[in-house]
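**Student:** Requesting a structural model of the entry that follows:
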Amino acid sequence: MYGPNGFRVVKPGHFVVCAMSGVPVPLEELRYWSVERQEAYASAEFSTRRALEDL
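**Tutor:** Okay, the predicted model is just below:
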């Protein structure tokens, strides 16, 4: 579960999948996510692209 200041693992695993690219992102490298959409992103670029879709 993605929160505004961090995330909580709700299902055991070592990675999440980027919502934009499908690339696996290791949990220790996860830096970008959307609280509203509950999605993870592999990079700031993917996070920004997704946010711009709402404009």
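
**Student:** okay, CA-based contacts and neighbour counts for the rest of this
**Tutor:** Fine.

**Student:** Where do the helices of this structure begin and end?
**Tutor:** Using DSSP state H, the helices of the chain run over 44-52.

**Student:** One more, so I can put them side by side:
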Amino acid sequence: MLMSSNSSGSGSEARLQYGPNGFRVIRPGQHVFCAATGEAIPLADLRYWSVERQEPYASAQIAAEQLKP
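**Tutor:** Down below sits the predicted model:
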């Protein structure tokens, strides 16, 4: 994952591009919001997302529920 050490955007929502092995910061920030729950997820804690849907999830359980066929 590529993260900027720049502190601009501190306390704000980041904009990310999600890939199969990580994410790229498009707009710096401190967190993203879970697509299912709306919970703020600090970038340092972000582990689950959908590449196809380009959305983050707060936990593995939430990701599994969202991605069920």
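
**Student:** Can you report how many residues neighbour Y41 of the first structure?
**Tutor:** 25 (other C-alpha atoms under 10 Å).

**Student:** That one corresponds to which position in the second structure?
**Tutor:** Applying TM-score structural alignment, one finds that Y41 of the first structure aligns to Y57 in the second structure.

**Student:** how far away is that match from R27 of the second structure?
**Tutor:** Between Y57 of the second structure and R27 of the second structure the distance is 18 Å, computed by C-alpha to C-alpha, to the nearest Å.

**Student:** circling back to that earlier point, just list the residues touching the match of Y41 of the first structure, thanks.
**Tutor:** F33, C34, A35, A36, L46, R47, Y48, W49, A63 (C-alpha atoms under 8 Å, 6 or more residues apart in numbering).

**Student:** Since that was my last question, I'll sign off now.
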